[in-house]
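Visitor: Provided below for reference: sequence and predicted model.
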Amino acid sequence: MPVVDIRSPNLSRSIEFRRKLTRSEGGIVVAQNRLAAHIGTEVLRAGGTAVDAALAASFAIGVLEPWMSGIGGVGAMLVRSPDGAVIAIDAGARSPRGLDPAEFPLVEGRDGDLFGWPNVLEDRNVTGARSVGVPGLVAGLAAAHRRFGRMPWRDLVLPAATIAAEGPIVDHHTMLWIAQEMSRIRRDPACRDRFLPGGLPPSAPAAVSGKVARLPTPALAETLRLLAEAGPDAFYRGDLGRALAEDVRTAGGWLSMEDLAAFTAVVEPAATEPYRGHSLHFVPALNGGVTVAMMMREYAHAFTPTASAPDRASFLAAAEAMAKAWTYRFEKLGDGAERTLPSCTTHLSVVDRDGTCVALTQTLLSAFGSAMVSPRTGILLNNGINWFDPRPGRVNSIAPDKKALANYSPMVMTGPGDDVVAIGGSGGRKILPAVFQALSFIADSDWPLDAAIAAPRIDSSAPPTIVADARLPADVVAALGERWPTVLAERIGHPAHFTNLGAVRRRGGVNEGFVEPYHAWADAVAEGDALFA
């Protein structure tokens, strides 16, 4: 079948940002926003742990990059201690107890969001108060802090409050994201007021003006200050949570104080899967990690690399492994069903000077989540109901008080020896094949971290279609096209055809960090680095 080419002739072939691998004996924070990463390294420099740094960066990036994540969202974290233990903290979304599945009737067509589900009346599973799941991120961060934190909770939250009060700076990246989702943002009055001042996307003034445009969020700043001083219980059992729940219910959703009070982050040993002399560690249930591990298991069973770099045969075998893992995921995985390998967003990776490694992925799910802002708290809410299949009678169908099958896939790969890689990404289902390929490049070809993340790859997140990186050799693209419907696309920031990966690595007492080279905001910042070098 013919390969479809969607590349733009207007894009320069030198579009790749030139990034260097960050190396340090001190700690490193990798994030999709440099300021958030810098806030994390300041925590490391003040004596905080990798988990402390991850929490500070987490709160900050939720303000700086609100289209991806925030305290109205969910997430999952892996913490690998210097003694080798890997702990998983699962703060994934649940549907509210009062949710009524009958409120999501199917209509003709398929939605244009991440998953291509059958259309639901008024996009209720994607946009607005009905799409809101129970926000779990704050509970997950609190659980991590109780077990691994060293610095006071308030010191990790307050930097985000300061940013919210001042407002993140508007630049081209901000403008693109807001303009891209303008049709959804304008449906909610509070969301429209926050992101569309004057009814239009904000713009950055010319440099000669000496001015910057910002998007201050005073309600969110006050919420974060309260959260810093009163602690996480304010979110789940206090007046803050009550105001949040009442705002959602007033707008037609089901979130209640009972839902918030009942939410508990799951803290347990990570699941582990062997892979060619390495060990893969992932969050055990209802996220992308189990499917990444299955992809790697299928690949290891079906293919033994013979070349020093991925070639035609390896990409074909990888695509086959992905196809099998996707089939299993869609047919078998869901709350109350099989959750493990058959007998299975924004991302932060952190490593500190003691060797603790963190992989944290947090998300609102769709860009800008539900596109609903709680007026009293300033919190932008997730649309976790979009993770459920809107078709009734499926293992992952919409239902009350049910955990969502999410796509975030923080992973840790250890071995041989003292080698540790903590990796993850953003991009919905695209995360899974990207993490799988980067880890296989490291394990099978002994590639350095930067090469494994920057290398051409394929995306299989909308099976049976394969999206092929335009830098792949022609024979690889042709072979893929003979087997699957194949689209040739560029690796660019907008639109994002591929996942934005980020990872840290520790070997021989030296730390490394690298981020997606096509993401303008992302960076790997070492402890002690200046914000503007």
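Guide: All right, it came through fine. Numbers count the residues shown, from 1 in each chain.

Visitor: C-alpha from now on. contacts and neighbour counts both.
Guide: Fine.

Visitor: which parts of the top helix by length along the chain are buried?
Guide: Looking across the chain with DSSP state H, the single longest helix is helix 312-332. With burial defined by 16 or more other C-alpha atoms under 10 Å, the residues of helix 312-332 counted as buried are 312, 314-323, 325-326, 328-329, 332.

Visitor: try this one next to it:
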Amino acid sequence: MSHRLLIPFAALALSACATLPATTTAPPRIGQLDSATAGAQGIVSAADPRASQAGAEMLRAGGTATDAAIATMLALTVVEPQSSGIGGGGFLVRGDPNGAVTTYDGRENAPAAANPEWFFKDGKPMSIREAIPGGRSVGVPGSIRMAALAHRQHGKLPWKRLFGPAIRLARDGFAVTPRLHEVLAEYPVTGAYDAEGRDLFYNQDGTAAATGRIIRNPALADFLTELSEKGPGAFYTGQNPTAATVRINQAPTNPAPTTPSDFAAYQAKERQPLCGAYRGYRICGMGPPSSGATTVYATLKQLERFDLGALGKDSPVAWHLIAESERLAYADRGRYLGDGDFVAVPAAGLMDPAYLASRSALIDPARTLGVISPGTPPGAQALSWADPATQPENGTSHFVAVDKAGSAVSYTSTIESIFGSGLVVNGYYLNNELTDFNLAPSDANGRPTANRVEAGKRPRSSMAPTLVYGPDGALRLAIGAAGGATIPAQVLKAIIGVIDWKLSAQDAIALPVIFAPEGDTVFVEKGSALEAMIPALVALGHKSVIAREPSFKANAIERVGNRWIGAADPRSEGAAVAE
């Protein structure tokens, strides 16, 4: 996440990309998204076409959507090192053809030595910029443990087979894309923090690798090979945690007392999915420590009494209603969401239809609300306020896969900031996920916050991998996004686009984003139709409407009739690839 306070839209680049071989000198070019026929083929959509191709290769080999999603995650570790992969964590939501949903939590956790003052310096909380680089921000990575758990339950191909495309990309080389070049140039503080990262991605004069340059990462190829042959335990015991903790303990900035035992103790978890009804559709997502499902669903359900379809996507009133509903949902997110293993999160209460109807009653289509306060959902306890919007991230990636049997996976993977902590081990970047905790453990009144640092705890997340089932009970849409606190806003407006405005998933993803945390400021996407609506939004009472550059990266697969159709954010380099 790019920690620019209350600036959720940092510049992302470029358009949807087509597939290219790993060893070509040219970066991905702009192209058309592929689609696949339901029941005959599967499809994968990811933020890089080479990762989509890796997943599609698993489908062609007879693999499941879970196999394809894992192969995609591994390939993204190589070709999108700034955003996701084995050095971080994520959430995976899987749905079978009969609508049964399973969710997996691979969120990173804090080491045993962590405490509420983990990010203190000279008796005061560090700033975000101080806290990111180096060892103290690194959480124990969960990606491999979660992948292994999901694979044991829903995989078909051998574990080793899933690593093939990523190993080839790392060993044979991959071309630097315009986006990777851009972030290398913009974020040398983390991209070039470590000598290993500098040697991989920067020239001797310190400039970033040019677009089209071939990057080979033999250290990562070797380690992926080790993981493929020895199994997931090789990430959590042996040379990898030893090397990682030495790097964390001896980091030039913010060294931290993480140990190999912290790695060995990590467990991925199967969590209870959170599902609710919206206009006859069933919306399912990831519960705590993610705030994704509750925030997406609350915003949608609070809007259900309004005829968004009649208003249409070009109506300032429609976007005003979305912003107002977001403000209410984000206020509850900030008050109540955290790691449910440590704090009592009223997840069911936050999705309770009666409670959300009471929140919806506060929304006026003719004018904005004044001060927004959290509500009191059933089961709520008095937890302290935590700012939901100060940590917009760019170090995240979302991808989706559907197999020929009709099973679907929606998977968000992250290392938090661009290039995470900047520390590189065995060719991959370690996350800075612990900065998703509140750096100050108490509020202004001295009350402990729900999202404070604690040993073994997982920080609150905005990731929102989502499955949408139609009134007929069949999967209609698998979707998710990257972009920090804006992730729920991206996902919910795309769902509105598909359900209320009858758009294709591709057009719904391409809709502009309005992001309205609980304060007075509303952010709209610069250069979009929403920017032209600023006067109308101000006339409805919004005190501050600010246009920001976009930082969006959504991917989806939808069912239309008897076909699966892939979608990727036109602001990104993503693409869908059919089996």
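Guide: Now that the structure is in, tell me what you want to look at. Quick caveat, the model's predicted, so the values are computed rather than measured.

Visitor: what's the average distance of the longest helix of the first structure to the second structure?
Guide: By mean C-alpha distance after the TM-score superposition for the first structure, the fitted helix 312-332 of the first structure averages 1.0 Å away from its aligned residues in the second structure.

Visitor: where in the second structure does that helix align, residue-wise?
Guide: Counting by TM-score structural alignment, helix 312-332 of the first structure falls onto residues 316-336 of the second structure.

Visitor: off-centre distance for the matching stretch?
Guide: Its chain's C-alpha centre and that of stretch 316-336 of the second structure lie 20 Å apart, by C-alpha atoms, centre = their mean, to the nearest Å.

Visitor: measure whatever residue of the first structure lines up with F552 of the second structure to D389 of the first structure for me?
Guide: Aligned by TM-score structural alignment, F552 of the second structure pairs with T499 of the first structure. From T499 of the first structure over to D389 of the first structure the distance is 22 Å, taken as C-alpha to C-alpha, to the nearest Å.

Visitor: those two - which one has more neighbours?
Guide: T499 (25 against 22; other C-alpha atoms under 10 Å).

Visitor: now the more buried one: closest residue in space that isn't a chain neighbour?
Guide: Spatial nearest neighbour of T499 of the first structure, chain neighbours left out: G427 (5.1 Å); criterion: C-alpha to C-alpha, 6 or more residues apart in numbering.

Visitor: then M296 of the first structure?
Guide: F436 (6.5 Å).

Visitor: same deal with Q53 of the second structure?
Guide: Leaving aside its chain neighbours, Q53 of the second structure sits nearest to V577 (6.0 Å; criterion: C-alpha to C-alpha, 6+ apart).

Visitor: quick one: residues contacting the one you found.
Guide: Residues counted as contacts of V577 of the second structure (C-alpha atoms under 8 Å, 6 or more residues apart in numbering) are 19, 33-35, 43-45, 49, 52-53, 56, 566.

Visitor: just checking, which of the residues you listed belong to helices?
Guide: The helices, defined by DSSP H, take in 49, 52-53, 56 from those.

Visitor: now the residues you listed as a markdown table including neighbour count and distance to T294 of the second structure?
Guide: What follows is these, written out as a markdown table (neighbours: other C-alpha atoms under 10 Å; distance: C-alpha to C-alpha, whole Å):
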| residue | neighbour count | distance to T294 of the second structure |
| --- | --- | --- |
| P49 | 28 | 31 |
| S52 | 32 | 29 |
| Q53 | 29 | 32 |
| A56 | 31 | 31 |
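
Visitor: please enumerate the strands of the stretch 101-250 of the second structure.
Guide: 101-105, 120-121, 124-125, 174-175, 214-215 (DSSP state E, counting those that start in this stretch).

Visitor: and of those strands, who's closest to K230 of the second structure?
Guide: Of all the strands of the stretch 101-250 of the second structure, strand 101-105 sits nearest to K230 of the second structure, with 22.7 Å by C-alpha to C-alpha.

Visitor: what stretch of the first structure does that closest one fall on?
Guide: Against the first structure, strand 101-105 of the second structure falls on residues 86-90 (TM-score structural alignment).

Visitor: likewise for stretch 157-173 of the second structure?
Guide: Stretch 157-173 of the second structure lines up with residues 151-167 of the first structure when matched by TM-score structural alignment.

Visitor: which one among the contacts of V577 of the second structure gets closest to N203 of the second structure?
Guide: Checking the contacts of V577 of the second structure against N203 of the second structure with C-alpha to C-alpha, the nearest one is P49 at 25.7 Å.
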